[in-house]
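S.K.: From the sequence below, what's the structure:
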Amino acid sequence: MRNEFDFAPLYRSSIGFDRVFNLLNNAQRFQAVDTWPPYDIVKAGEDEYRITMAVAGFAEEDLSVTHERNVLVIAGAKPDKEDMQYLHHGIAGRSFERRFELADHVKVLGASLKNGLLSVELKREIPEEMKPRRIAIGMNEAKQTKEETGPLQIEGEKQVA
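M.R.: Below is the predicted model of the structure:
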């Protein structure tokens, strides 16, 4: 049994959360769960994250890490070696593409490949203008400017007599 939630009431009382509702709607849809390659997502600090993906058999040139707007795409493709004849082929080397939705202001710091594990370091960096700030209580800026300059007067054209 699958429950589908209706987010329509939230659209009436919230502004600017369209992307969040779209993500929730997309998560509700049935998607085939692809478990290869396996990966971990770790919260490494207050605003730091790490994605570690097991990519045994892939070299650095076989992998690509791309940061598009709010999406991290990790893809891997190995060139076919047609001159090989496998008696048993147990190491998966098929192409893959894994997408991760990123929140606003999450930056990719770098990626490294060591011992068959691809690690991608991420950090959320909120701009200064978006951080909470204390607002002083008092006159607003428009009133202060008006009082400092005095009342506005409209000057008419001067005629020489």
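
S.K.: For the rest of this, base every contact and every neighbour count on C-alpha atoms.
M.R.: Fine.

S.K.: The residue positioned nearest the centre of the chain - nearest residue in space that isn't next to it in sequence?
M.R.: For the chain, residue 102 is the residue whose C-alpha lies nearest the centre (CA atoms, centre = their mean; 2.2 Å). Counting by CA to CA, 6 or more residues apart in numbering, the nearest residue to residue 102 once its immediate chain neighbours are dropped is residue 70, at 4.6 Å.

S.K.: ok, now residue 120?
M.R.: residue 111 (4.3 Å).

S.K.: Looking at this protein, which helix is longest?
M.R.: helix 18-28 (DSSP state H).

S.K.: Mind listing residues that contact it?
M.R.: Under the contact criterion CA atoms under 8 Å, 6 or more residues apart in numbering, helix 18-28 has outside partners 4, 7, 11.

S.K.: Pull out the buried residues from that helix.
M.R.: residue 21 (16 or more other CA atoms under 10 Å).

S.K.: Distance from that helix to the middle of the chain?
M.R.: 14 Å (CA atoms, centre = their mean, to the nearest Å).

S.K.: go on, stretch 62-71?
M.R.: Offset of stretch 62-71 from its chain centre (CA atoms, centre = their mean): 11 Å.

S.K.: one more to put side by side:
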Amino acid sequence: MRNFDLAPLYRATVGFDRIADLMDRALVGDAAPTYPPYNIEKTAENSYRISIAVAGFAPEDLAVEVKDTTLHITARKAPETVERTYLHRGIATRAFERKFALADHVKVSGAIHEHGMLHIDLVRETPEALKPRRIEIARGDVRTVEATVSEPIDA
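M.R.: Predicted structure coming up:
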């Protein structure tokens, strides 16, 4: 396996620590947890949905939180009060914690628990200051300058 040195990236940039940290985590090669299974879907131009299989968990057993730019999903099943004897137990209800790094300006717009799935809807809300805008170019001739001073110009 190759090792990448990201030190030059840290020396040559300012304010990109988060991107370097994401790359560092991606290159470490830790085995990503496989429980519970999930999907990430792009539902529109600026919206996404994370769907997590949470069979056996009630909505009150689940927690969805956003801390800084990380989405945390945790599940803690309350201990069963009734003693059961399973012949086969294939539905895992073990506790889990799943984390997703969110890009800038991505917000959680809602979460719903239905049919054994937890759906978390996300939307990218670009601030007005970052959206492209057209800048009007004024003419440098005297006539236009006089017109803007003396009378409004119809657009």
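
S.K.: Give me the TM-score for these two chains.
M.R.: Remark: TM-score between the superposed chains equals 0.80 [TM-score structural alignment, normalised by the length of the second structure]; 137 aligned residues with a CA RMSD of 1.8 Å.

S.K.: tally of neighbours for the residue nearest to residue 102 of the first structure?
M.R.: For residue 70 of the first structure, the neighbour count with other CA atoms under 10 Å is 13.

S.K.: And residue 50 of the first structure, by the same measure?
M.R.: Counted with other CA under 10 Å, the neighbours of residue 50 of the first structure add up to 20.

S.K.: now do the one 5 residues further on
M.R.: Neighbourhood size, residue 55 of the first structure [other CA under 10 Å]: 22.

S.K.: And residue 62 of the second structure, by the same measure?
M.R.: Using other CA under 10 Å: residue 62 of the second structure sits among 18 other residues.

S.K.: What's the residue nearest to residue 120 of the first structure aligned with over in the second structure?
M.R.: In the second structure, the residue matched to residue 111 of the first structure (TM-score structural alignment) is residue 111.

S.K.: got a list of contacts for the host helix or strand of that match?
M.R.: Assigned by DSSP states H and E, residue 111 of the second structure belongs to strand 106-114. If you take CA under 8 Å, 6+ apart as the criterion, strand 106-114 of the second structure is touched by 59, 66, 118-125.

S.K.: Mind checking which of those are buried?
M.R.: Buried members of the contacts of strand 106-114 of the second structure, counted by 16+ other CA under 10 Å: 118-124.

S.K.: Next step: these restricted to strands.
M.R.: 118-124 (DSSP state E).

S.K.: ok, so of those, who is nearest residue 48 of the second structure?
M.R.: Nearest to residue 48 of the second structure out of those is residue 122 (CA to CA; 5.0 Å).

S.K.: and the closest one, what pairs with it in the first structure?
M.R.: Residue 122 of the second structure maps onto residue 122 in the first structure, by TM-score structural alignment.

S.K.: Likewise for residue 146 of the second structure?
M.R.: Counting by TM-score structural alignment, residue 146 of the second structure has no partner.

S.K.: helix, strand or coil for residue 146 of the second structure?
M.R.: Here residue 146 of the second structure takes the helix state, with states given by DSSP: H, G, I helix; E, B strand; the rest coil.

S.K.: cool, residue 67 of the first structure as well?
M.R.: Under three-state DSSP, residue 67 of the first structure falls in the strand class.

S.K.: That one - nearest residue in space that isn't next to it in sequence?
M.R.: Going by CA to CA, 6+ apart, residue 67 of the first structure has residue 73 as its nearest residue, at 6.4 Å.

S.K.: Run through who's touching the helix or strand hosting the one you found.
M.R.: According to DSSP H and E, residue 73 of the first structure maps onto strand 71-76. Strand 71-76 of the first structure is contacted from outside by 58, 62-67, 95-102, using CA under 8 Å, 6+ apart.

S.K.: ok, back up a step: nearest to residue 137 of the first structure, out of the contacts of helix 18-28 of the first structure: which one, please.
M.R.: Nearest to residue 137 of the first structure among the contacts of helix 18-28 of the first structure, with distances taken as CA to CA, is residue 11, at 32.4 Å.

S.K.: who touches the closest one in this structure?
M.R.: residue 18.

S.K.: Can you lay out the buried ones among the contacts of strand 106-114 of the second structure as JSON lines showing distance to residue 46 of the second structure?
M.R.: Shown next, in JSON lines, are these (distance: CA to CA, whole Å):
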{"residue": "118", "distance to residue 46 of the second structure": "20"}
{"residue": "119", "distance to residue 46 of the second structure": "17"}
{"residue": "120", "distance to residue 46 of the second structure": "14"}
{"residue": "121", "distance to residue 46 of the second structure": "11"}
{"residue": "122", "distance to residue 46 of the second structure": "8"}
{"residue": "123", "distance to residue 46 of the second structure": "6"}
{"residue": "124", "distance to residue 46 of the second structure": "5"}
